[in-house]
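> need a 3D model of the sequence below.
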Amino acid sequence: MVSPVIIQKVIDGALQEPQPDLLAIEEPLEIRLGFGPIDNRQQRSLSVTMRTPGADGPGADQELALGYLYAEGIIREASDVVSCRHCVQDATKQGNVLRVELQPSVLIDWQLLERHTYASSSCGICGKASIDAVRASCPATMTSGGFRVDAAVLQRLSDRVQAAQRAFSYTGGVHAAALFDADGQVLMLREDVGRHNALDKLVGAALWNGQVPLQEYGIFLSGRIGFELVQKAWMAGVPVLVAVGAPTSLAVEMAREAGITLIGFMRNQRFNVYTGVERVVVAEAIGYGNK
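Got it, this is the predicted structure:
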């Protein structure tokens, strides 16, 4: 998951001696689908994403693919997948192509998928139309009952997640997505150079473990929150989404529609609640008229 490199630092204008450093590996992964009835199987390339191979063990690419397929609404459960294997380059090295064989009963709406993919890649340029493009595959709006978390617990999350980020500790160049419970325990963490990939890996692992929908958990993200990440959380049934960085306007809009508690700028014992404040347990609520 890391690659060695020799660097030279400049400190106070002075060039220092060469020294070793580590970089996060970034390589492409192509996800191919095998689909259709038994007597007419087809293959089609679904996506190519840049990811960190092996960052979370030998099954990381499979988790990434499962999470991505679930977020896109292609599969609804792990049993929709017959197999998920690398196309091997040679006898000693796995390739950067992963073929996912779907059950013959799984039907794919390629037109809807292409519209959704376009909307996601546009990074919110088309505004409300982006939400319309993904709404069709998302579940119903989540209710405010059930999972709640104490503000003091949330404030300890950043340190707990960072302590569990193995690849980040070496490189400083990867994102993380972590699953946590109401006590703030980090139950599972996945890392990748891509924010979306880290979350796909996490959801894919949870799907494989039979934990989806994730109604009794929250997810912590190491970066900012775009609307695509909120959509993935909505698909997985996550009621609370927390991030170190800021959300976009479209992310807040989608979180409000989904019924997700969206929290950003989680740092230095402070955070901002953008939607769903009723899931955050606080010691005292100060009204606008109080001093």
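> going by C-alpha atoms from here, please, whenever you check contacts or count neighbours.
OK.
> quick one: contacts for the residue nearest to residue 267 when sequence neighbours are not counted?
Counting by Cα to Cα, 6 or more residues apart in numbering, residue 244 is the residue found nearest to residue 267 once chain neighbours are left out, at 6.4 Å. Neighbouring residues of residue 244 by Cα atoms under 8 Å, 6 or more residues apart in numbering: 158, 221, 222, 223, 224, 264, 265, 266, 267.
> check the gap between the third one and residue 105 for me.
Look at residue 222 and residue 105: by Cα to Cα, to the nearest Å, they are 37 Å apart.
> one more, please, to line up against the first structure:
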Amino acid sequence: MSRVTARRKMLRITADGQIQRPDSLAVEEPLELRVDGQSLTVTMRTPGSDIDLAHGFLLSENIIGAADDIVSARYCAGTDADGQNTYNVLDIQLRTSTPILARNFLTNSACGLCGKTALDEVRTHTRFPLPAVEPFVDTAVLATLPDELRSRQKVFEATGGLHAAGLFTPDGTAVAVREDIGRHNAVDKVLGWALREGRVPAHDLVLIVSSRASFELVQKAVMAGVPVLGAVSAPSSLAVDLAAESGLALVGFLRGQTMNIYAEPDRLRLPTPPARRPPSIDRPVPLTAHSG
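I've put the predicted structure just below:
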């Protein structure tokens, strides 16, 4: 099921003229998640790592807390005009039945409600509160991670149209990287991988995203027990509020050697500030005797 890129005709305009040629684009297709036979949600995603995506989504929505909460996950009815399986419908069977359709999902509860309500929803629902605040990762290591993430974006290299999310150890080792047309899907995919690998709560990992840091992404990190989230772009105001309320170190504009730390700087080992030079003291210039 290699459907992550597709070719489409394109007319390119340059200062030297025009040229028509095919271009590689990131594939975007719907994925319907069904839980115990009931339609739960439809998300637009790039095909691939769908099982991880489902695990990560259900974890962030507090429907599951461990990989073995899911008995099975399989592609089901969904065919194209030629009768071929589209692999766009995924049916999840839970070990314990949950009244899915009666739930208000955290991602939806943040819309149209006040910020305080949204913060309370996440704080009271997370199964993995973050550990005590203490230095966890060097900012010098953190500064290298966007480039490490970028170097593993194979589909982005071909299309320029995908977000990425990566989980790293404090020494900068990449343990999982996923790409997707949606930044929230990319995060669900890596967190779903972590859940299936027994790495949740992810108290020993750093999450890096190739996008801005929205409330939704901070929510997903908190629900999985990730202590540090770094983004190459800006956070939203509610994302910062949630990070501060939850004890998550939130870093934005993570580019090169510069970064903005918006919450919990004590989780990061900061660089030693350069020694201040003592103020110079003007010394009198000695007088030289001159003969007359």
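> let me see the TM-score of these two.
After superposition, the two chains reach a TM-score (TM-score structural alignment, normalised by the length of structure 1) of 0.86; 271 aligned residues with a Cα RMSD of 2.3 Å.
> farthest pair in the contacts of residue 244 of structure 1?
Maximum pairwise distance in these, criterion Cα to Cα, is 13.7 Å, between 158 and 224.
> so between these two, which is more surrounded?
Counting neighbours by other Cα atoms under 10 Å for residue 158 of structure 1 and for residue 224 shows that residue 158 has the greater number, 19 against 16.
> residue 49 of structure 1 belongs to a strand?
Yes. Under DSSP: H, G, I helix; E, B strand; the rest coil, residue 49 of structure 1 falls within a strand.
> and it, how many neighbours?
15.
> also residue 48 of structure 2?
17.
> quick one: the strands in structure 2?
Applying DSSP state E to structure 2 gives strands spanning 5-14, 17-26, 29-35, 38-45, 70-75, 89-94, 137-138, 163-168, 174-180, 206-209, 228-231, 249-255, 258-263, 268-269.
> redo the ones you listed as CSV? Include distance to residue 123 of structure 2.
Shown next, in CSV, are the strands of structure 2 (distance: least, Cα to Cα, whole Å):
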stretch, distance to residue 123 of structure 2
strand 5-14, 38
strand 17-26, 35
strand 29-35, 25
strand 38-45, 23
strand 70-75, 24
strand 89-94, 24
strand 137-138, 24
strand 163-168, 22
strand 174-180, 26
strand 206-209, 19
strand 228-231, 16
strand 249-255, 15
strand 258-263, 16
strand 268-269, 22
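> okay, stretch 63-74 of structure 1 sits on what stretch of structure 2?
Aligned using TM-score structural alignment, stretch 63-74 of structure 1 spans residues 52-63 in structure 2.
> same check on stretch 251-271 of structure 1?
Using TM-score structural alignment, stretch 251-271 of structure 1 pairs with 239-259 in structure 2.
> can you give me the buried ones in that stretch?
Neighbour counts over stretch 239-259 of structure 2 (16 or more other Cα atoms under 10 Å) mark 239-243, 246-255, 259 as buried.
> how close does the nearest residue to residue 115 of structure 1 once chain neighbours are set aside sit to residue 248 of structure 1?
Closest residue to residue 115 of structure 1 apart from its sequence neighbours, by Cα to Cα, 6+ apart: residue 133 at 6.5 Å. Residue 133 of structure 1 is 18 Å from residue 248 of structure 1, where distance means Cα to Cα.
> neighbour count for those two, which is higher?
Per other Cα under 10 Å, whichever of residue 133 of structure 1 and residue 248 has more neighbours is residue 133, with 18 against 14.
> so that one touches residue 114, yeah?
No. Residue 133 of structure 1 is not in contact with residue 114 according to Cα atoms under 8 Å; the separation is 9.7 Å.
> which residues does the residue most central in space within structure 1 contact?
With distances taken as Cα atoms, centre = their mean, the residue of structure 1 nearest its centroid is residue 199 (1.5 Å). Taking Cα under 8 Å, 6+ apart as the contact definition, residue 199 of structure 1 lies against 67, 176, 177, 190, 221, 229, 232.
> what of residue 66 of structure 1?
Taking Cα under 8 Å, 6+ apart as the test, what residue 66 of structure 1 contacts is 78, 200, 201, 203, 204, 205, 207.
> ok, and the most crowded of those?
Going by other Cα under 10 Å, residue 203 tops the contacts of residue 66 of structure 1 with 34 neighbours.
> residue in structure 2 paired with that one?
With TM-score structural alignment as the criterion, residue 203 of structure 1 matches residue 191.
> ok, its match to residue 236 of structure 2 distance?
Distance from residue 191 of structure 2 to residue 236 of structure 2, counting by Cα to Cα: 21 Å.
> same question, residue 27 of structure 2
On the measure of Cα to Cα, residue 27 of structure 2 and residue 236 of structure 2 end up 28 Å apart.
> equivalent analysis for residue 150 of structure 2, please.
For residue 150 of structure 2 relative to residue 236 of structure 2 (Cα to Cα), the value is 23 Å.
> kindly report the same for residue 246 of structure 2.
Residue 246 of structure 2 is 15 Å from residue 236 of structure 2, by Cα to Cα.
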